[in-house]
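Peer 1: From the sequence below, what's the structure:
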Amino acid sequence: MPESAHVTEEKTLSESNPFPDSIPERLRAQWNFLIEVDKLKTVLRQSPLAAVERRENDAEHSWHLALMVPVLAEYADEPIDIGRTIQLVVVHDLIEIYAGDTPLYDAEAGRDQEARERAAADRLFPLLPDDQATHFRELWDEFEQRRTPEARFAKAMDRLQPFLLNWMARGGTWQAPGVTADDVRRRKSVIGDASGALWEAASELIAEGERRGWMRPGQG
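Peer 2: Sure, this is the predicted structure:
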């Protein structure tokens, strides 16, 4: 099962110290949601940090994606709404507080990923007031379906960010058992759905990482 301390937890965090009823109901629901997603800071990913020798957590990953969007937006093949794209990248991993992180190269963990994550979305977003619950769920669905330029670019950032961290780690998760350069190319190719320039640059790093022995050789 993907690593998460909260997959089976039933109560929300705010239930341990509820906000008083004197707080307006809508605001109380919003605060409850914001407290609940504090759990994102506890969900560890496989990616190593570049700055220190430890793995990043989901909240750190989401922050990094939110910064990458405005920094790299100029490389998008289609015009994107930067604000909406930032919303997509900060919302898409929230469901992992219940579903856990699913490592990219772990085929076994990925078998039930979609079902786990949909169940988590069904549980998490309704903590918000109805209008915001609908909006956040629509953002999450948009990211997953990748039908808009913003969603495609958001997904590209989601794949590029750990890729850059693995480069800095001289392999990182590329060295997981059974992973080859071809696996990395296949898993990261969605970057090219949003940006030919970024995918070209990433492909160069894959080839160089393969030459340096940071990943197992591919067939090509």
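Peer 1: From now on I want contacts and neighbour counts done on CA atoms only, so please keep to that.
Peer 2: Will do.
Peer 1: now the longest strand seen in the chain, how far from the chain's geometric center?
Peer 2: Longest strand of the chain, by residue count under DSSP state E: strand 44-48. Between the centre of strand 44-48 and the centre of its chain there are 11 Å (CA atoms, centre = their mean, to the nearest Å).
Peer 1: ditto for stretch 22-30
Peer 2: The answer for stretch 22-30 is 29 Å, by CA atoms, centre = their mean.
Peer 1: Going by neighbour count, list what's buried in it.
Peer 2: By neighbour count on 16 or more other CA atoms under 10 Å, the buried set for stretch 22-30 is Arg28, Ala29.
Peer 1: Then stretch 42-52?
Peer 2: Thr42, Val43, Leu44, Arg45, Gln46, Ser47, Pro48, Leu49.
Peer 1: Let's have these in CSV, adding distance to Asp81.
Peer 2: Formatted as CSV, those follow (distance: CA to CA, whole Å):
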residue, distance to Asp81
Thr42, 30
Val43, 29
Leu44, 30
Arg45, 28
Gln46, 30
Ser47, 28
Pro48, 30
Leu49, 29
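Peer 1: this one as well, want them side by side:
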Amino acid sequence: MIKERLLKDIEFIVELDKMKSILRQTSLINEDRREDDAQHSWHISVMAMILGEYSNEKIDVCKVIKMLLTHDLVEIFAGDTFCYDKVGNEDKKERENLAAEKIFGMLEEDKGRELRVLWDEFEDGKTSEALFAASMDRLQPMLSNYYNNGGTWKKFNVAKEDIYKRIAPVKKSSDELWGFVENMIEDAYDKGLISK
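Peer 2: Got it, this is the predicted structure:
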């Protein structure tokens, strides 16, 4: 007889396949195809492994990776909200909280609670790990935009000031990465990839 716990775990894992169908605004570098949530989560998790040494504070990289693999699971039910979409972001928190209850509620209480705690910590952005995870989440689309000749920055006429606001977690988590980010934004502006 197959245990109920295992059946719930498998049902959850099958549900996660939907991540591969949730398209983000960001395109893959040098391709016309938009990335999906699964690709994004994988990419930023590897970034955390590689760039973790640049954190200003000692961080638990494994915990950061868990956060990064968990943070967009709610989009299975809430959908992806483009970061520069002011109207879409008005009710994002409410939609994502309802989605978090649903997705994490699919698991047995202990596992669902563990993932929910990671998700909440990421959303609160107060710990060193959450701050670094947010930095990876924000840096990855910036790299795509920069190496895609402006990408969504150009497509949606995003102002430099808005880009600086969006990437702010990097300034708090890593002096070295912040220097890189500032250089990239200013170079993108000089090249006309972003607006004033």
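Peer 1: element containing the residue sitting nearest the centre point of structure 2?
Peer 2: The C-alpha lying nearest the average C-alpha coordinate of structure 2 belongs to Asp137 (CA atoms, centre = their mean; 3.6 Å). If you go by DSSP states H and E, Asp137 of structure 2 is part of helix 128-147.
Peer 1: What span of structure 1 is that helix aligned with?
Peer 2: The counterpart of helix 128-147 of structure 2 in structure 1, using TM-score structural alignment, spans residues 149-168.
Peer 1: For the matching stretch, give me the average deviation versus structure 2.
Peer 2: Stretch 149-168 of structure 1, aligned to structure 2 and superposed, deviates on average by 0.5 Å (mean CA distance after the TM-score superposition for structure 1).
Peer 1: ok, back up a step: mind giving me the packing neighbours of the helix holding Asp137 of structure 2?
Peer 2: Judged by 3 or more CA pairs under 8 Å, 6 or more residues apart in numbering; DSSP states H and E, helix 128-147 of structure 2 is in contact with strand 23-27, helix 37-51, helix 61-70, helix 109-124, helix 151-155, helix 168-173.
Peer 1: how about 6 Å then?
Peer 2: Helix 128-147 of structure 2 is packed against helix 168-173, with contacts defined by 3 or more CA pairs under 6 Å, 6 or more residues apart in numbering; DSSP states H and E.
Peer 1: circling back: identify the residues contacting the match of helix 128-147 of structure 2?
Peer 2: Ser47, Ala50, Ile80, Thr85, Val89, Phe143, Arg146, Gly172, Lys188, Ile191, Ala194 (CA atoms under 6 Å, 6 or more residues apart in numbering).
Peer 1: And it, what's buried?
Peer 2: Of the residues in stretch 149-168 of structure 1, those buried (16+ other CA under 10 Å) are 149-167.
Peer 1: burial of the residue lying closest to Ala176 of structure 1 once chain neighbours are set aside, as a residue count?
Peer 2: Spatially, and ignoring its direct neighbours in sequence, Ala176 of structure 1 is nearest to Tyr105 (7.7 Å; CA to CA, 6 or more residues apart in numbering). A total of 17 residues lie near Tyr105 of structure 1 under the criterion other CA atoms under 10 Å.
Peer 1: Equivalent analysis for Ser62 of structure 1, please.
Peer 2: 22.
Peer 1: And Thr134 of structure 1, by the same measure?
Peer 2: Thr134 of structure 1 has 14 nearby residues by other CA under 10 Å.
Peer 1: Looking for the alignment partner of it in structure 2.
Peer 2: Match for Thr134 of structure 1 (TM-score structural alignment): Arg113.
Peer 1: gap between stretch 108-117 of structure 2 and the chain center?
Peer 2: Going by CA atoms, centre = their mean, where stretch 108-117 of structure 2 is centred and where its chain is centred differ by 20 Å.
Peer 1: Touching that stretch from outside, list them.
Peer 2: Here stretch 108-117 of structure 2 has contacts from Phe104, Gly105, using CA under 6 Å, 6+ apart.
Peer 1: Buried residues in that stretch, which are they?
Peer 2: Result for stretch 108-117 of structure 2 [16+ other CA under 10 Å]: buried residues Gly112, Leu115, Arg116.
Peer 1: cool, and stretch 90-98 of structure 2?
Peer 2: Arg95, Glu96.
Peer 1: Could you tell me where it falls in structure 1?
Peer 2: Stretch 90-98 of structure 2 maps onto residues 111-119 of structure 1, going by TM-score structural alignment.
Peer 1: Next: stretch 165-177 of structure 2.
Peer 2: The aligned range for stretch 165-177 of structure 2 is 186-198, by TM-score structural alignment.
Peer 1: Quick one: end-to-end distance for that stretch.
Peer 2: For stretch 186-198 of structure 1, the first-to-last residue distance is 15 Å (CA to CA, to the nearest Å).
Peer 1: Then stretch 18-31 of structure 2?
Peer 2: Stretch 18-31 of structure 2 end-to-end distance (CA to CA) = 22 Å.
Peer 1: Also stretch 41-59 of structure 2?
Peer 2: 19 Å.
Peer 1: Now do it: which range of structure 1 does it align onto?
Peer 2: Using TM-score structural alignment, stretch 41-59 of structure 2 pairs with 62-80 in structure 1.
Peer 1: Relative to the whole chain's centre, how far out is the match of stretch 165-177 of structure 2?
Peer 2: The answer for stretch 186-198 of structure 1 is 16 Å, by CA atoms, centre = their mean.
Peer 1: In it, which residues are buried?
Peer 2: Taking 16+ other CA under 10 Å as the criterion, stretch 186-198 of structure 1 shows Lys188, Ser189, Val190, Ile191, Gly192, Asp193, Ala194, Ser195, Leu198 as buried.
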